[in-house]
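Colleague: I'd like to go over a predicted model; first the sequence, then the structure.
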Amino acid sequence: MSDLENIDYYDYKALLKRARSQIPDYVFQKDRFELPEIEILIEGNRTIIRNFRELAKAVNRDEEFFAKYLLKETGSAGNLEGGRLILQRRISPELLKSRINDFLREYVICRECGKPDTKIIKEGRVHLLKCMACGAIRPIRMI
């Protein structure tokens, strides 16, 4: 006898249990999104994020886009150089971490399901954040 013959098609709990057994375990993990520790170095009047490339890869966003956001939010000039972001003023690590968290909330994390599996897509002149996990779509402001 196969599994299908043993299932009572009107037993919701049995059907739910069967469906959940076919879903990979990582889907149920809440802590699978981990941002690497931010390496901030202050040299004179410059602030350097040494592992900026790894941060951008971890959040699955373009380095230029991420850098543009941080430069705008900190009110600083700066540039990307060899996987590092160099800001042309002294910025406290707490402020930088706060701005990075703001970026995650606005451009990475889905507001519906809370997962980081999102993409930025463009439809016409509107940019949208589309969640690949739950399918939610919401408009975002571009930088």
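Modeller: Thanks, I have it. Numbers count the residues shown, from 1 in each chain.
Colleague: contacts and neighbour counts: CA atoms only from here.
Modeller: Will do.
Colleague: Just the buried positions in the helix or strand containing Lys17, please.
Modeller: Using DSSP states H and E, Lys17 sits in helix 12-21. Counting neighbours by 16 or more other C-alpha atoms under 10 Å, one finds that helix 12-21 has no buried residues.
Colleague: so how many other residues sit close to the closest residue to Lys68 other than its chain neighbours?
Modeller: Of all residues not flanking Lys68 in the chain, Ile143 sits nearest, at 7.2 Å (C-alpha to C-alpha, 6 or more residues apart in numbering). Number of residues near Ile143 (other C-alpha atoms under 10 Å) recorded here: 9.
Colleague: right, and Ile143 touches Tyr69 too?
Modeller: Yes - here Ile143 reaches Tyr69: they are 6.3 Å apart, a contact under C-alpha atoms under 8 Å.
Colleague: any idea how far the residue nearest to Lys68 is from Ile109?
Modeller: Remark: distance between Ile143 and Ile109 (C-alpha to C-alpha, to the nearest Å) = 17 Å.
Colleague: Repeat that for Glu39.
Modeller: In terms of C-alpha to C-alpha, Glu39 sits 22 Å off from Ile109.
Colleague: which of the two has more neighbours?
Modeller: Ile109 (21 against 13).
Colleague: from what I can see that one touches Thr118, true?
Modeller: Yes - in this structure, Ile109 is within contact of Thr118 by C-alpha under 8 Å, at 7.0 Å.
Colleague: Can you list the helices and strands that the longest helix along the chain packs against?
Modeller: Assignment by DSSP state H gives helix 93-107 as the longest helix of the chain. If you count contacts as 3 or more C-alpha pairs under 8 Å, 6 or more residues apart in numbering; DSSP states H and E, helix 93-107 packs onto helix 63-74.
Colleague: dropping in the other structure now:
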Amino acid sequence: MADEINEIREEQEQLAPFDPSKKKKKKKVVIQEPVEDLAESSQTEKSDSLPVNDGLESSFTGMKKKKKKPTESSLLNNESVDAGEDLDEIANDEQEGEEGIVLQQRYPWEGSERDYIYDELLGRVFNILRENNPELAGDRRRTVMRPPQVLREGTKKTVFVNFMDLCKTMHRQPDHVMQYLLAELGTSGSLDGQQRLVVKGRFAPKNFEGILRRYITDYVICLGCKSPDTILSKENRLFFLRCEKCGSQRSVAPIKTGFVARVSRRKT
């Protein structure tokens, strides 16, 4: 009976005239969430309020993190890069060290305001001379002369076979050398048809060798640089020895002849 009464009232209300002043009442809809959904929503709110690291640590407190092992390729690449850098640094250091050593050996006074030392200046002068004159930097050229070849001709004459060859080696005129030899031996002689020096008397090779040594000392070797490249010239009755290397010039003593007895046959 109550249901019928309610239905009748609703029909009457629908059939009643429309009143714009009245507002229609809205029915409130209430939705009940399950308990599990409420727990999940509370956990999400808490996780949003916490930082990322704290949330991860709190959620995985019972587990330990595993460290990743570096691969062999990455290790090899790193070692090769480090080795290349080390080699480049070592090469640069060696180059800088060599340059510094060269500069220090050549100019020891660089980088300081000290006074020059006499030995350093003298060494620098000689270095400049060697750079400008490379021929002076080498060893001194030694002149090697052949020993005199002496033969006997008969019982009273001696033949100097390689006389002309020795004159060419010393770059001296044969007449001047022959004049000196005859003056030192105290005898007389002449050149034969084969350009050999024939001397009167008996003489050993040692006699000619000693005389030639004295001739080289007096008329060939330069006293300044000890060079055999010299020129002997005669000016105003004097002989001058001029060196082609150092340019020095000096006068030499004339050849002195000893007493020679003149032997002539008596007229009968």
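Modeller: Okay, I see it. Nothing here was measured: the structure is a model prediction, and the numbers come from that model.
Colleague: what does the longest helix of structure 1 correspond to over in structure 2?
Modeller: The aligned range for helix 93-107 of structure 1 in structure 2 is 205-219, by TM-score structural alignment.
Colleague: Now the longest helix of structure 1 on structure 2. Mean distance?
Modeller: In the superposition with structure 2, the average deviation recorded for helix 93-107 of structure 1 is 0.8 Å (mean C-alpha distance after the TM-score superposition for structure 1).
Colleague: just checking, next helix/strand downstream of that helix?
Modeller: Where DSSP H and E defines the elements, the next helix or strand beyond helix 93-107 of structure 1 is strand 118-123.
Colleague: What is the corresponding segment of structure 2 for that following strand?
Modeller: The aligned range for strand 118-123 of structure 1 is 230-235, by TM-score structural alignment.
Colleague: what does the matching stretch rub up against?
Modeller: 171-172, 219-222, 239-244 (C-alpha atoms under 8 Å, 6 or more residues apart in numbering).
Colleague: Can you tell me which of those has the most neighbours?
Modeller: That'd be Cys222 among the contacts of stretch 230-235 of structure 2, by other C-alpha under 10 Å, with 25 neighbours.
Colleague: longest helix anywhere in structure 2?
Modeller: helix 72-106.
Colleague: burial measure for Ile91 of structure 1, as a count.
Modeller: Ile91 of structure 1 has 19 nearby residues by other C-alpha under 10 Å.
Colleague: Just the element for the closest residue to it other than its chain neighbours, please.
Modeller: Leaving aside its sequence neighbours, Ile91 of structure 1 sits nearest to Thr47 (C-alpha to C-alpha, 6+ apart; 6.2 Å). Taking DSSP H and E as the definition, Thr47 of structure 1 sits inside strand 46-49.
Colleague: give me the stretch of structure 2 that the helix or strand following that strand matches.
Modeller: Counting by DSSP H and E, the next helix or strand C-terminal to strand 46-49 of structure 1 is helix 52-58. With TM-score structural alignment applied, helix 52-58 of structure 1 matches the range 163-169 in structure 2.
Colleague: contact partners of the matching stretch?
Modeller: Here stretch 163-169 of structure 2 makes contact (C-alpha under 8 Å, 6+ apart) with 145-146, 148, 173-174, 177, 195-197.
Colleague: which ones are touching Leu136 of structure 2?
Modeller: For Leu136 of structure 2, the contact set (C-alpha under 8 Å, 6+ apart) comprises Arg130.
Colleague: Distance-wise, check it relative to Gly100 of structure 2.
Modeller: From Leu136 of structure 2 to Gly100 of structure 2 the distance is 28 Å (C-alpha to C-alpha).
Colleague: so what's Val126 of structure 1 closest to, chain neighbours aside?
Modeller: Excluding the flanking residues, the one nearest Val126 of structure 1 by C-alpha to C-alpha, 6+ apart is Pro139, at 7.0 Å.
Colleague: just Glu209 of structure 2 next, same as before
Modeller: Pro148 (6.6 Å).
Colleague: burial measure for Arg46 of structure 1, as a count.
Modeller: Arg46 of structure 1: 15 neighbours (other C-alpha under 10 Å).
Colleague: ignore the last one, Ala67 of structure 1
Modeller: If you count neighbours by other C-alpha under 10 Å, Ala67 of structure 1 ends up with 21.
Colleague: which residue in structure 2 lines up with it?
Modeller: By TM-score structural alignment, Ala67 of structure 1 lines up with Met178.
Colleague: Also Arg20 of structure 1?
Modeller: Residue pairing (TM-score structural alignment): Arg20 of structure 1 is matched to Arg130 of structure 2.
Colleague: I'd assumed Arg124 was in contact with its match.
Modeller: No - if you go by C-alpha under 8 Å, Arg130 of structure 2 and Arg124 don't touch, sitting 9.9 Å apart.
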